[in-house]
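>>> Sequence and predicted structure, then a few things I'm wondering about:
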Amino acid sequence: MAEQAAVVTDEALARAQDFIEEEEGAANRLAGWRAACLTVLAVGVSLFHLYAAYSIVPTQTLRPVHVAMVLVLTFLLFPIAKRYRHRIMWWDFAFALLSVAVVAYMLWGGEDFTDRNTSPLRWDIVFGVALVFLVLEAMRRTAGWVMPVVTTCFILYALLGAYLPSPWTHKGYEVGRLVGHLYMTLEGIFGVAVDVASSLIILFTIFGAFLQYSGAGKFYIDFSFSAMGGKPTGAGRTVVLASFLLGGPSGSGVATTVTLGSVAWPMLAKAGYERNAAGGLLAAGGLGAIISPPVLGAAAFLIAEFLKISYLDVLLMAVIPTLLFYLALFLMVEIDARKYDMGRTVFAQAVPLWQLTKRYWFHFLSLVSIIVFMMWGFSPVLSVFYATLVTLVTSFIRAECALVPREVFRGEGPILKKLWSSNLVKALEAGTTGVLGVAATCAGAGIIVGVVTLTGLGLKFSSIVIDLAGGSLLLTAIYTSLVVWIVGLAVPVTASYIICAVIAAPALIKLGVPDFAAHMFIFYYAVLSEVSPPTALSPFAASAITGGDPYKTTLQCWKYTVPAFLVPFMFVLDPSGQGLLLMGSTKALAKANWWAIAEVAATAALGVAALAAGFQGWALKRTNVIERSMLLVAGFALVYPSLISDVLGIGLVAGALALQYFRARPVAV
């Protein structure tokens, strides 16, 4: 039981905010004309990308302009060091101007500039080196030192390849050749990652900001409280449901954890959750926000681009794994209610569910509209553009949700002043500032991808992993998951996915795993890095709110999430497991064996349930050592897609439940 009444103090929220800043960068808080100028710049960037979504802006123009805009705002919003915070120094202006100059030089050069990428001129090299430096500095300011150091190691690998031992050796590249590839083509900095950031990620960030400032985020939390309140498991269920709904508006696992935790922690404590367990559940919910349709995390957009498939196909592939993830969380919550004796806890519903839904139903329309537009045949870019317009229009249904005050349209009062202070301007500004860290990371990841494609590192790495695994697909999958996890300890989810997609995915694909299954496998293990120390920002933020121990909270979060994260092995180890991804596309699904899909989904669900019971030590009642061991072995067996392992797993689950059923109740002392 919680030992005392839980209150979320301002100090706790400040500590939690520090973890958000660790992930998204510690931005300046300016006032006066400087703040106004930055607001105008940020709003202008959002409007430009909305225009580019509807109109036609050539790729050769959109990507460099996007990078220039991101770099300019990054250098003006994020200080070079903490002691210079909340002010803009002369070197910040210099970096911003240099960012514009680098891209202007590139655009001014036209086709002649790109044609000479294998033999660049002196000024080409100067501006190229400057751009690489600017990207590294932008990443350092927004996400810390780790990503720039990793990127620099890849650059050194390209330059010093001739001096490396076998099998890592290659001929090595001069600075001019490397810069030409990274700066003067669409294969380096301006490659796939920046393409996705400039055409999709920023639009979804703007959409999320529109939802947030129209009151959707608050509604989703209130809706979850009303829907799940009044029951012993209501506290835990509320966290699970609210985290799923909040994933779209926040766009960040850490932000979702903090937003939800500040409201839900007192309720969890009242229900009987211990501080670390409550923090683990909050962090697990934040993690679910990254992998849940209809938005998912930024890496999901990259999957669609890497595989040249529609984003709707990526959403389709995520459906069953997401359901299994939340099944694991709901089972954990049900078991928590019994472990922590929550049967006597009842929560009053502040607002009846029907009344709340009747008043704010249109917020669901905004969230669902993305998928509706994609199913109508619109591209993901146009779908999120129109969904953003839907959010804007429907916000006027209720005055308190309106992104622009109704007085503006009636001509009442100082119109410009009201428009300037409106939630519309705040949403457009937040849409840009919220993407800066991810966009800078995407530009840096472009350097890594460029080095990998130039040197052939991906194929070398794949051969090394396959040789180390002796050609075994199971061992290759285990090694790949470890590589993704280790990379994820150092870099954000998006960067972790990009790096491993180009160096690790080829190993799985070479052994016969379909490309879509290999990329989804890597995506899920990249997401797992969000809750893995030493960069377990979501659990650390949750512990700041609950007052728990950061590392114990991380272990609790692992307990909640590990059952679902064993599921990805199912869709790489056997063709039948690909049914969990609904065969990878709408076209393949039309020809799929639905009975086989249902069968593999059912065994996966049973495996997740067995692992949940095993990790919690509770099924029908508290388990003993033998029952717990049986459930854990059954869970691992059911995750491996084969007839023998399925029969073994089902038999062990049945045996463990039978032992529990017939075991005499312990005598009360």
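Yes, it's here.
>>> going forward, measure contacts between C-alpha atoms and count neighbours the same way
Fine.
>>> where's stretch 541-560 relative to the chain centroid, distance-wise?
Computed by CA atoms, centre = their mean, to the nearest Å, the chain-centroid distance of stretch 541-560 equals 19 Å.
>>> Please disregard the earlier target; I meant stretch 260-280.
Centroid displacement of stretch 260-280 relative to its chain, using CA atoms, centre = their mean, is 23 Å.
>>> what do you get for stretch 567-581?
Distance of stretch 567-581 from its chain centroid, counting by CA atoms, centre = their mean, is 22 Å.
>>> which outside residues touch stretch 24-44?
21, 73, 76-79, 85-87, 141-144, 425, 428-430, 432-434, 437 (CA atoms under 8 Å, 6 or more residues apart in numbering).
>>> can you pull the buried residues of the helix ranked longest in the chain?
Secondary structure of the chain read by DSSP state H shows that its longest helix is helix 311-339. Using 16 or more other CA atoms under 10 Å as the test for burial, helix 311-339 gives 311-322, 324-339.
>>> got it, and stretch 397-405?
For stretch 397-405, the neighbour count (16+ other CA under 10 Å) marks C401, A402, L403, V404, P405 as buried.
>>> Likewise for stretch 126-142?
Buried residues in stretch 126-142, counting neighbours by 16+ other CA under 10 Å, are found at 127-132, 134-142.
>>> Closest one to F385 out of the residues you listed, please.
Checking these against F385 by CA to CA gives T142 as the nearest, at 26.6 Å.
>>> show me where the stretch 551-669 of the chain has helices.
Remark: helices assigned in the stretch 551-669 of the chain by DSSP state H, counting those that start in this stretch are 570-573, 586-590, 594-616, 625-639, 643-662.
>>> Outside of the second one itself, list whatever touches it.
Identification of contacts with helix 586-590 by CA under 8 Å, 6+ apart yields D313, L316, L582, M583.
>>> now Y105, nearest residue through space, not along the chain?
The shortest distance from Y105 to any non-neighbouring residue, by CA to CA, 6 or more residues apart in numbering, is to F127 (8.0 Å).
>>> Next up, a structure to set beside the first:
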Amino acid sequence: MDEKHVDDSVNTKSINEKLKSLDKESATVEYTGIWGKLIAALCICFSLFQIYTGFFGAFDAMIQRCVHLSFGISLVFLLCPTKKAWIRGGKVNPLDLGLAILAAIPPIYILVNYQSLILRAGTVTTTDFIIGLLGIVMVLEAARRIVGTSIVAVVILFLAYGYFGPYMPGPLAHRGLSLEQMVSHLFYTTEGVFGIPLGVSSTFIFLFILFGAYLEKTGLGKFFIDIANAIAGWASGGPAKVAVISSALQGTISGSSVANVVGSGSFTIPMMKKLGYKKDFAGAVEAAASTGGQLMPPIMGAAAFLMAEFVGVPYMEVVKAAVVPAILYFIGVFLGVHFEAKKENLVGTPRSKLPSARAIMHEEGHLAIPLLAIIGLLASGYTPMKAALGGIVISIATAMLRENTRMTFGDIVDGLIKGARGALGVLMACAAAGMIIGIVTKTGVGLKLASVLVGMANGNEIILLFCTMLTSLILGMGVPTTANYVITSTIAAPALIGLGVPILAAHMFVFYFGIIADITPPVALAAYAGAAISGGDPLKTGVNASKLGIAAFIVPYVFVLSPALLGIHASAGQVIMTTITALIGMVGISSAMIGYLYRRLNAIERLIIFAAGLCLIDPESFTDLVGIGVMIVLVAFQYFRSRKVNA
């Protein structure tokens, strides 16, 4: 990157302000003095506890989750104060300190009275009820502070459904749950606050977030941008293609769309604008590419770990299934960028001004070793916990191989702090989402809603898929991906499975659309982040990002209609053929969305090539032949027409 690139990029302070304004998980405060040290010590203890249980094995489920929640909920109240204006001189406000202590009491109460609670087996005393009710309220308030009001509203809606069951209409009616029953079920069993989501957070997710924090410490993110610049910076629309490649790579270590946009977009968006891309399109490129990061193996969004638990397969099976769809997604975005660059005649950066790929690999290539190592560990049969721990150790060790990437003791300690802070949003989202699962299992509303969805679709698979897509997108507009996936996987996924869709394909479908909500207007957080950096209009940025990410709207339908794309009950040949036809279809769809192939497409040509692309997306021999035939004719027509015009 040249010196002007640094000048044009957004300064670090501005980046952090934008990130905190858009992403509540990043909106934690920084304390100084003794309070800063005490909170840092609490974060370090939290990370060390998780590392200890990773090495020596987790405690009993309830104990592990209670300790995990105790650390996390206290840190949320300390780092997300009631009012930032109350913070003076780097000191914690007494109210927030009191709330942090109060919030830790309910899970600690379970730890202290663990044996007697087991013996009572669901019978709660008055004290149990008061403590449990306090715990539920504090979880909701902590979730509001670190995740947002949307998830709290959804949880309260489910709680109200549980209580007012007898007054519900038609098939949704049930006998209702008393407050005592709800508190007992949601706080003193492993089917509520301490359910599967928090269980996964307290084991796999935390350690992978910690692994990501250490990878970031090594400078791997900078390496991704540098190598992407060397690979694609010279091509047509080079900086935009750099954004796509670097975001795909960055997504392997980060599970936040907004953080990805703000992190890499602060460099790539100014470069794109300088090259000639319009503000709304420059922000959209980064938003679409960064959102796809959560789909990118081996470290996908946190919901992928929940998927492995819900589906009952090893996490590596989820990773394998996600590879081809993720590649299709990024190729779709890359094609959109390419066609836009050709349409607007945007050239790349001269090779003489770009870094050498060989030099970059020589200086920084060793930083990719931990990422390759964790893939190898997962493929070798190691549990996700052991693989993440191995990745942490290897990332620190490989950073020591060169002086320019070597970590100090302070860097290692800082990684423990950043890992703990980075896990808080997912932790509270999992705790809150656990209550949704608790109400669903206690009332049976999941099966009822699934049957309602099937009835609305009249048994038609495509209509049901469309309804499920809309549900996931609407929920994803305000609810984080983790909670979104929990809701849709317990309500919509069973309806898909009931129509014969393989369980992994059904869960992957709702997972995809929960993530894509980040670029779907009107509430498109990743697009808002891109627009904040580019200076563009958030709505127009979201529309452009949706056009670029059109693959994400189509690919899920492909792997439901043809599970071979996920490697389900398919030979290598079937996977390859399905992938090739889907790729050709992506060329048609992307060119139609941008309006360019070898030259500008008119309205009729765009319609024809879009239809041809859709034919190739549908995994049937007849539609494949029709799609390929139409594509060949139109491509040939475009090619010879463009040559004639150029001549």
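Happy to help now that I have it. None of the values given here were measured: they were computed from a predicted structure.
>>> Excluding sequence neighbours, find me the nearest residue to the aligned partner of H68 of structure 2 in structure 1.
Aligned counterpart of H68 of structure 2 in structure 1: H66 (TM-score structural alignment). Leaving aside its sequence neighbours, H66 of structure 1 sits nearest to S198 (CA to CA, 6+ apart; 5.9 Å).
>>> wait, what's in contact with the one you found?
When contacts are counted by CA under 8 Å, 6+ apart, S198 of structure 1 touches H49, L62, R63, H66, A439.
>>> Whichever strand or helix holds the last one aligns to what range in structure 2?
When elements are defined using DSSP states H and E, A439 of structure 1 is found to belong to helix 436-455. For helix 436-455 of structure 1, the aligned range in structure 2 is residues 424-443, judged by TM-score structural alignment.
>>> In CSV, list the contacts of helix 586-590 of structure 1 along with distance to P563 of structure 1.
Shown next, in CSV, are the contacts of helix 586-590 of structure 1 (distance: CA to CA, whole Å):
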residue, distance to P563 of structure 1
D313, 25
L316, 21
L582, 20
M583, 22
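>>> between the residues you listed, which is nearest A284 of structure 1?
A284 of structure 1 lies nearest to L316 out of these, by CA to CA, at 22.1 Å.
>>> Any idea how many residues pack against the aligned residue in structure 2 for G288 of structure 1?
Aligned counterpart of G288 of structure 1 in structure 2: G292 (TM-score structural alignment). Using other CA atoms under 10 Å, G292 of structure 2 has 33 neighbouring residues.
>>> Could you do V501 of structure 2 as well?
Using other CA under 10 Å, V501 of structure 2 has 20 other residues around it.
>>> That one: what secondary structure?
Secondary structure state of V501 of structure 2, per DSSP: H, G, I helix; E, B strand; the rest coil, is coil.
>>> Nearest residue to it in space, please, no chain neighbours.
Distances taken as CA to CA, 6+ apart put V560 closest to V501 of structure 2, at 6.5 Å, once the chain neighbours are dropped.
>>> do I88 of structure 1 as well
L76 (6.2 Å).
>>> swap in M106 of structure 1?
Excluding its sequence neighbours, the residue lying closest to M106 of structure 1 (CA to CA, 6+ apart) is F113, at 6.8 Å.
>>> Which strand or helix spans the one you found?
Per DSSP H and E: F113 of structure 1 is located in helix 90-115.
>>> Tell me which residues of that helix come out buried.
For helix 90-115 of structure 1, burial by neighbour count (16+ other CA under 10 Å) applies to 92, 95-96, 98-103, 106-107, 113-114.
>>> Same check on stretch 245-263 of structure 1?
Neighbour-count burial for stretch 245-263 of structure 1, counted by 16+ other CA under 10 Å, picks out 245-262.
>>> okay, stretch 119-128 of structure 1 sits on what stretch of structure 2?
Here stretch 119-128 of structure 1 aligns to structure 2 at residues 123-132, judged by TM-score structural alignment.
>>> Pull out the buried residues from the matching stretch.
Using 16+ other CA under 10 Å as the test for burial, stretch 123-132 of structure 2 gives V124, D128, F129, I131, G132.
>>> got it, and stretch 418-435 of structure 2?
By neighbour count on 16+ other CA under 10 Å, the buried set for stretch 418-435 of structure 2 is 418-435.
>>> Touching, R351 of structure 2 and W234? I think so.
Yes - the pair R351 of structure 2 and W234 passes the contact test of CA atoms under 8 Å, sitting 5.7 Å apart.
>>> ok, the two, which is more surrounded?
A direct count of neighbours by other CA under 10 Å for R351 of structure 2 and W234 places W234 higher, at 20 against 15.
>>> Pull the contacting residues for the more buried one.
V347, G348, T349, P350, R351, L354.
>>> which one in structure 1 is aligned with it?
Aligning on TM-score structural alignment places W234 of structure 2 opposite G230 in structure 1.
>>> Can you say which helix or strand has its match in it?
Assigned by DSSP H and E, G230 of structure 1 belongs to neither a helix nor a strand.
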